[in-house]
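Asks: kindly return the folded structure for what I paste below:
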Amino acid sequence: MRRYGVLMAVAAGVLALNPAPARADVPVPQAGASCPAELTDVMTRLPDVGDFLVCQASGMWAPVLGPFDPASRWLSYGAGITLHGQGFRNPNLRSGLWTAAPLDPSAVCSADQVTVIGPGELAPVVHSAGEAGQPLHLAVLPKLFTITMNGDCVWSEDLPPGLG
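Replies: Prediction:
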């Protein structure tokens, strides 16, 4: 038992000398789970079932029912979320300038965009990536079919003054 206590003390000392990198305390979104106040009105999408969620002012993730207007703020996490753009019926977001802000110093925000060329024809993937811990400024392409937003990041549409 004494040996176990010594090992725990050594481990605690090593952790104190090499702390883990800071990370935002944002749990994986789930309907009914809590969300931080700074994510109020931010939407996300669940990867396996494709359901959409919004962080409400009450501090809870809630399902989004039915069609909705394109959102101007999104949360991506883990392997990413895939959304539809204006080259698709009922787009989830608008084309234009966007900024992705990493939620922790090691997060890298990246996007893979596919646009519509013509009826039934899609362009090759356009990949954009930021640097660890740095914002990514991105032009969401016109006629966007899909965009996959990757990394633990909050994506915000850069709206002209007066429209935010």
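Asks: C-alpha from now on. contacts and neighbour counts both.
Replies: OK.
Asks: residue 127 and residue 111 touch, don't they?
Replies: Yes. Contact criterion Cα atoms under 8 Å: residue 127 and residue 111 qualify, at 5.8 Å.
Asks: out of these two, which sits in the more crowded spot?
Replies: residue 111 (22 against 12; other Cα atoms under 10 Å).
Asks: list the contacts for the more buried one?
Replies: Neighbouring residues of residue 111 by Cα atoms under 8 Å, 6 or more residues apart in numbering: 127-129, 147-150.
Asks: skipping its backbone neighbours, what lies nearest it in space?
Replies: residue 149 (4.6 Å; Cα to Cα, 6 or more residues apart in numbering).
Asks: in a helix, that's where the one you found is, yeah?
Replies: No. With DSSP: H, G, I helix; E, B strand; the rest coil as the criterion, residue 149 is assigned strand and is not in a helix.
Asks: would you do the same for the sequence below? I want to compare the two.
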Amino acid sequence: MLLAATAAFSFGVAPARADVPVPQAGASCPAEFTDVMTRLPDVGDFLVCQASGMWAPVLAPFDPQSRWLSYGAGITLHGQGFRNPNLRSGQWTAAPLDPSAVCSADQVTVIGPGELAPVVHSPGESGQPLHLVVLPKLFTITMNGDCLWSEDQPPGLG
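Replies: You can find the predicted model right below:
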């Protein structure tokens, strides 16, 4: 399954998954989401989809992750302009989980001590993958839409 999801990203085709339930600790998650992380919107807890097929809590800090699930109103993560970043800067692809989903991102970078840049909005199109650069010195990124976000790996490293 993971190979199929990787192939879908390589060819720019989004996996259609309208049946993915809202993540919560102890709830089931699809096998192709193994090692994918997400964040609960109200309490801010982090979850990871375990190989057992269950969402489990993750304690911070943790190493930057290369695959994230956004849903509903979106999730907000910290980048490399923040202590203990949740993800790395670089090329990323967001794949909509159903044909009507729209992936988008709102990024804020650090200009200097206590100074943040204006929001950079990266809009997506309904049912289409969004390719974007997660900016250097990223303070926060809000990943919007029912989407699976993956850090693009250089050839030979993925």
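Asks: so what's residue 115 of the first structure up against?
Replies: Taking Cα under 8 Å, 6+ apart, we find residue 115 of the first structure in contact with 87, 122-125, 141-146.
Asks: quick one on the thing from earlier: mapping onto the second structure, list which of the contacts of residue 111 of the first structure remain contacts.
Replies: Checked against the second structure using both residues aligned by TM-score structural alignment, their matches' Cα atoms under 8 Å, the contacts of residue 111 of the first structure keep these contacts: 127-129, 147-150.
Asks: if I look at the aligned partner of residue 111 of the first structure in the second structure, how far off is residue 63 of the second structure?
Replies: Mapped onto the second structure by TM-score structural alignment, residue 111 of the first structure lines up with residue 105. Relative to residue 63 of the second structure, residue 105 of the second structure is positioned 21 Å away (Cα to Cα, to the nearest Å).
Asks: in which helix or strand does the match of residue 111 of the first structure reside?
Replies: strand 104-112 (DSSP states H and E).
Asks: list the buried residues in that strand.
Replies: 104-110 (16 or more other Cα atoms under 10 Å).
Asks: same question for stretch 123-140 of the first structure.
Replies: Buried-residue list, stretch 123-140 of the first structure, by 16+ other Cα under 10 Å: 129-130, 133-138, 140.
Asks: what do you get for stretch 155-164 of the first structure?
Replies: Those would be 155-158, for stretch 155-164 of the first structure by 16+ other Cα under 10 Å.
Asks: and what of stretch 73-81 of the first structure?
Replies: In stretch 73-81 of the first structure, counting by 16+ other Cα under 10 Å, buried: 73-77, 80-81.
Asks: what range does it cover in the second structure?
Replies: So stretch 73-81 of the first structure sits over residues 67-75 in the second structure, by TM-score structural alignment.
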